[in-house]
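Student: I would like to see how this sequence folds:
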Amino acid sequence: MDVKWDKLQPKLSKFVLFTLRKLKFSTMTPVQASVIPLLLGNKDVAAEAVTGSGKTLAFLIPLLERMHRRAEPWKHFEIGGIVISPTRELAKQTSEVLKDFLDAMEQPFKQVLMIGGTKIAEDIEMLKSEGANIIIATPGRLEDLLTRGDVPLHVAVKSLEMLVLDEADRLLELGFEKSLNTILEFFPKQRRTSLFSATQTRQLELLVRAGLRNPVIVSVKQKSSEPSTFSTPKELVNYYKICSPSDKMKFLIQFLKHQGSGKKYILFFLTCACVDYFFELLRKLLPDFEMHSLHGKMKKKREKMLEKFRSATSGILFCTDVMERGIDIPDIDWVVQFDPPTSVSAFVHRCGRTARIGQEGSALTLLMPNEDAYVDFIQRNQKVHLEEYNADLDGSDEPGIDKITKELQLRDRACFDKANRAFVSFVRAYGKHECYFILRTKDLDFAGLARSFGLLRLPKMPELKNLQLDFEPVEMDFNDISYKDKQKESIRKCKLEEFKETGVWPGAKGIKRPKQTVAWEEAKKARMEKKEKRKKKKEYVQKKIEEGKTKNKRKRKKMTDEQWKELEDNISFLKRMKKDKNVDCDD
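Tutor: Take a look at the predicted model:
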């Protein structure tokens, strides 16, 4: 049951309560009601709460209250609060929420956003000229600013009131443990520290011990009608569907058509290459849907794409796990996981993009037959209950998908390249699953998987070596597939001509690319000739050895008297040095 903000009136100043009413925040969520009084009461807090439970306000309100309480006014460049987020998108989202509060306050503090993707010189110049009181940053950029010494940030943080580690488990998963330890060394010990996460891990416990003093552990979970508690909101319904690899794309298209284009979907894939390829493919197969794509390699384009999707009333966002944490996009109806995530904890965070702050939502995970044990594993390991999706879909078959997929690749080599990169990246990422004992690469149906990607041929990769697969490549010369981009095609043709002459692809650092395939009989004949040649050479060498004609002993050069004397002097000098280490080397 939600609690009114007025219940905190003895601890929250009228100034902050007035700002909350002005922004139309009337009630607190359970995590806010549990954490805020502790942080205002000079306690360090490590909070675990389901995703979408309102953790952002749970640390921003105490931060602003503590800074407002200080009798001495804050200087132009004096840091009172720092929030560290694992990704740029989450940091920017937190900054936007804080901006709404600062705009509503009569005496606003100056906040700055320090994230990657921009030149660090620009951040340094901004800090020097405009100053700051609150910093929201990603760990890499904050560590860089603290250690460079170009700006006296290490001095400005001496008055730090509160440090927040948002999505702390994700900070550790992304390998920021070393950066966090470096950052913590610059901060005063007399500070309040709060750590927020949707899951607790062993690494997280170590970070709690290092960064928090006698912390209060807060775990806020929602109870359901089931006897056990689950780590996802009770308003979220989780489904799964088992499909053969070659049927996954057909089922996805049927599902999206059945749900309709008027809803908002987030579609998760395993790799950036898969996002790029399937975005192009589904844009052709589902022309009635508005589509957006976002992944970690898009850099500056990521922010524009996220804002565009956030403001849209409907559509599909194709993304990787860069979107799994904390990103708040309103009115998401469905989260669809085309592949299980490599990180087990990421499963909960992916699903948590819907059913946020009490709203209803649904999530669907598509699994292959070899992944059926994943359902029970997720329920035991992450306490997420999955129901089988059994809704009747319109149309038992999607005619023309394979034909359209192949036509796209034949029409433009860029699409052909994307399909092959997507397949290779998926197989390699699949081998890095945390639960590799369930999701094993050797159990994959590579032929069915290749058909689901619409491949024209199987790419050459170690995982497919010596495997007999039921896959028929398209009979054609793949060098005939051209790029739509005329400039790119012109460059490819020049390289192809050079390759035909030299057998080495230009720019490949001397690595020979495979030449045109030859008939099996000719290849076998060439192998037999090569084998026979090696046999004859071996017999010839053996014969020469027996005749004693291959004993070519190298004659050792004789040393002159001067060389012997020089060697004796060196040995004598080394012996003297060993006896007396104080011998002057100039003697």
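
Student: okay, CA-based contacts and neighbour counts for the rest of this
Tutor: Will do.

Student: wait, Val336 sits on Leu267?
Tutor: Yes - between Val336 and Leu267 there is a contact at 4.8 Å, judged by Cα atoms under 8 Å.

Student: settle it for me: which of those two has more neighbours?
Tutor: Val336 (25 against 22; other Cα atoms under 10 Å).

Student: quick one: residues contacting the more buried one.
Tutor: Val336 makes contact with Tyr265, Ile266, Leu267, Phe268, Ala363, Leu364, Thr365, Leu366, according to Cα atoms under 8 Å, 6 or more residues apart in numbering.

Student: now swap in Phe77 and tell me
Tutor: Leu127, Glu130, Gly131, Ala132, Asn133, Ala156.

Student: check Leu64 too.
Tutor: Val16.

Student: again with Ile134
Tutor: Ile79, Gly80, Gly81, Ile82, Phe109, Lys110, Gln111, Val112.

Student: any idea how far Leu113 is from Phe426?
Tutor: 34 Å (Cα to Cα, to the nearest Å).

Student: for the stretch 51-200 of the chain, just list every one of the helices.
Tutor: Ranges of helices within the stretch 51-200 of the chain are 55-69, 88-104, 120-130, 139-148, 153-156, 168-173, 177-186, based on DSSP state H, counting those that start in this stretch.

Student: can you check what angle separates the fourth one from helix 120-130?
Tutor: Here helix 139-148 runs at an angle of 70 degrees relative to helix 120-130 (axes from the mean of the first three to the mean of the last three Cα atoms, to 10 degrees).

Student: so which bits of helix 139-148 are buried?
Tutor: Pro139, Gly140, Arg141, Leu142, Glu143, Leu145, Leu146 (16 or more other Cα atoms under 10 Å).

Student: and for comparison, fold this next one:
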Amino acid sequence: MDVKWDKLEPKLSPFVLYTLRQLKFATMTPVQASVIPLLMGNKDVAAEAVTGSGKTLAFIIPLLERMARRSEPWKHFEIGGIVISPTRELARQTSDVLKEFLDNMDTPVKQVLMIGGTKVAEDIELLKKEGANIIIATPGRLEDLLTRGDVLLHVAVKSLEMLVLDEADRLLELGFEKSLNTILEFFPKQRRTSLFSATQTRQLELLVRAGLRNPVIVAVKQKSNDPSTTSTPKELINFYKICPPEEKIEFLVRFLKQQGDSKKYLVFFLTCACVEYFSEFLKKLLPRFALFSIHGKMKKRREATLEKFRVAKSGILLCTDVMERGIDIPDVNWVVQFDPPTSVSAFVHRCGRTARIGHEGSALTILMPSEDSYVDFIQRNQRVQLEEYPKLEVDEELSVQKIAQKLQTSDRANFDKANRAFVSFVRAYGKHDCHYILRVKDLDFAGLAKSFGLLRLPKMPELKNLQLDFQQVEMDFNNIAYKDKQKEAIRKMKLDEFKETGVWPGLKGPKRPKQTVPWAESKKARDEKKAKRKKKKEYKQKKIEEGKTKVKRKRKKISDEDLKELEENIRFLKKMKTDKNFDCGIDD
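Tutor: Predicted coordinates:
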């Protein structure tokens, strides 16, 4: 049953109700109806709810109500509320929602956003000059500001009314446990604390015990006849498709073309390097689509790119797990997981970028044949039911590999990106949580290399001594030039110096030149070397049999019994030396 905001007890302030009407939120979600009265009634709360269930308003409204109802006005630099978010994007999004309410608030309350990507000195100067009453921050930056003596933030938080840990399970996954423990030591014990997450873990239980006082545990589940669907919103339909690795990118292109360029898509890749490469690759394959890319190694561009995609009516955002939590992008129609995430719980959070707060949405996971057991695993472990996506109609022939190879030969930057993406994928694949299902040794490396459109296989330990059905392009790879003239001039200079000295500039030791001979010839040379070693070994064995060469005998290893006997003899001699009256058992 829907509950209207004006029917909530205790009653909300007029500025809150006015802002909710402006934002067109007529009724409360289950998590809001459960949590808000508890936080307004001086209770600590640990809330678990599916992603996209409206958790942000569930802590913003009680925070503002508590601050607005204080009898004394808030000072220039006196902190009444702190919200800790795991990522910059989520912190900025929370800040934007909070601003909507503060603009309509009668009591003057200021908020500041403290996240990475800027200099700490700039944040300190901002706090000193502008002051603050609410801080929204990432844990690393907040810990830095609290432990510094430059700004008296540790004094300003003595009046803290409410602390919020948003996406707390993600905070712990990213390794912020130590930072959170340090931060909690600065805060007064007489405060309200709320903790929000989509999943519950053992680490989270420990954090609840350390940071919350007699908390009320709130777990909001969606009603369903099928218990396997409780981890994701009921409006979300989950699909999967199993493709050979060399056909994955082709399937993705056909799928996107079939769905049309008027929708919004999120496509998740395993690594930052994969996002970098496939963003260039897909621009060639999907010229009619607006493409955006975002990953963890981007700095200031991340925020600008996210905002462009947020306001766009349609397009594709290629991303890593930096986008998996809490980010609210309107009207996302499809979430496509091109690669399974390294963290099992991230599967649900990725899907949760669509079908948010009652809207419908769909998600698709593309798997390789070696990953087919992942479907059953997700159904059992994450309680998510997956349906097989129907077969796509082939309306045109796609020369995916030819386009990839042309892309790489036209610009060495793309050649480098392709190799980095392949290497990063293989190494990240070995770090999967469910590595007993998704195993590196089960990968079809040749098919995978074809899916990346590689011109040749990179040298890496995982490929050593493997016989792969992969035919590299016959060419001199040193002839692939950078489009960037300055970068190409530097490369040529280094290459010329290497040819003269045998040492690559900037490296301490010699660097073998990049392979310029055909792969078949280099293999022939290796086989000849191997045959030569075998012949030498046979000749040596023949000489030994004829008695012309002595066999070097290996020194016999000391057994455990010999060592024990030696220890007893040493103890006997020591006792004889120290004890003059010792009877050695020899008659005079």
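
Student: among the contacts of Phe77 of structure 1, the buried ones, what's the PyMOL command?
Tutor: Buried residues among these (16+ other Cα under 10 Å), as a PyMOL selection:
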select buried, resi 127+131+132+133+156
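
Student: pick the one among the contacts of Phe77 of structure 1 closest to Trp520 of structure 1.
Tutor: Closest approach to Trp520 of structure 1 among the contacts of Phe77 of structure 1 (Cα to Cα): Leu127, at 68.8 Å.

Student: wait, the closest one touches Val151, no?
Tutor: Yes - here Leu127 of structure 1 reaches Val151: they are 7.5 Å apart, a contact under Cα under 8 Å.

Student: what span of structure 1 is stretch 77-86 of structure 2 aligned with?
Tutor: On the basis of TM-score structural alignment, stretch 77-86 of structure 2 is assigned to residues 77-86 in structure 1.

Student: what residue in structure 2 is paired with Ala355 of structure 1?
Tutor: By TM-score structural alignment, Ala355 of structure 1 lines up with Ala355.

Student: could you do Ser224 of structure 1 as well?
Tutor: Under TM-score structural alignment, Ser224 of structure 1 pairs with Ser224 in structure 2.

Student: how close does that match sit to Leu364 of structure 2?
Tutor: Relative to Leu364 of structure 2, and taking Cα to Cα, Ser224 of structure 2 is found at 21 Å.

Student: among these two, which residue is more densely surrounded?
Tutor: More neighbours surround Leu364 than the other of Ser224 of structure 2 and Leu364, with 21 against 10 (other Cα under 10 Å).

Student: tell me the first helix or strand C-terminal of whichever strand or helix holds that one.
Tutor: Leu364 of structure 2 belongs to strand 361-367 when assigned by DSSP states H and E. For strand 361-367 of structure 2, the succeeding helix or strand toward the C-terminus, using DSSP H and E, is helix 373-381.

Student: mean per-residue distance, that next one versus structure 1.
Tutor: Its matched residues in structure 1 lie on average 0.7 Å from helix 373-381 of structure 2 after superposition (mean Cα distance after the TM-score superposition for structure 1).

Student: tell me what angle that helix forms with strand 361-367.
Tutor: Using the same axes, to 10 degrees: helix 373-381 of structure 2 against strand 361-367 is 130 degrees.

Student: okay, buried residues for helix 373-381 of structure 2 please.
Tutor: Tyr374, Val375, Ile378.

Student: do a quick rundown of the helices in the stretch 351-500 of structure 2.
Tutor: 373-381, 400-410, 412-429, 445-451, 485-501.

Student: for Val120 of structure 2, find the nearest of these.
Tutor: helix 412-429 (31.4 Å).

Student: ok, average deviation of that closest one from structure 1?
Tutor: Per aligned residue, helix 412-429 of structure 2 averages 0.5 Å (mean Cα distance after the TM-score superposition for structure 1).

Student: contacts for that helix, please.
Tutor: 270-274, 276-277, 280, 342, 407-409, 438-440, 449, 452-454, 458, 460, 480-483.

Student: gap between Pro86 of structure 1 and Leu17 of structure 1?
Tutor: 30 Å.

Student: quick one: Thr320 of structure 2 from Thr87 of structure 2, how far?
Tutor: Taking Cα to Cα, one finds Thr320 of structure 2 at 13 Å from Thr87 of structure 2.

Student: contacts for stretch 392-406 of structure 2?
Tutor: Counting by Cα under 8 Å, 6+ apart, residues outside stretch 392-406 of structure 2 touching it are 249-250, 254-255, 281, 284-285, 450-455.
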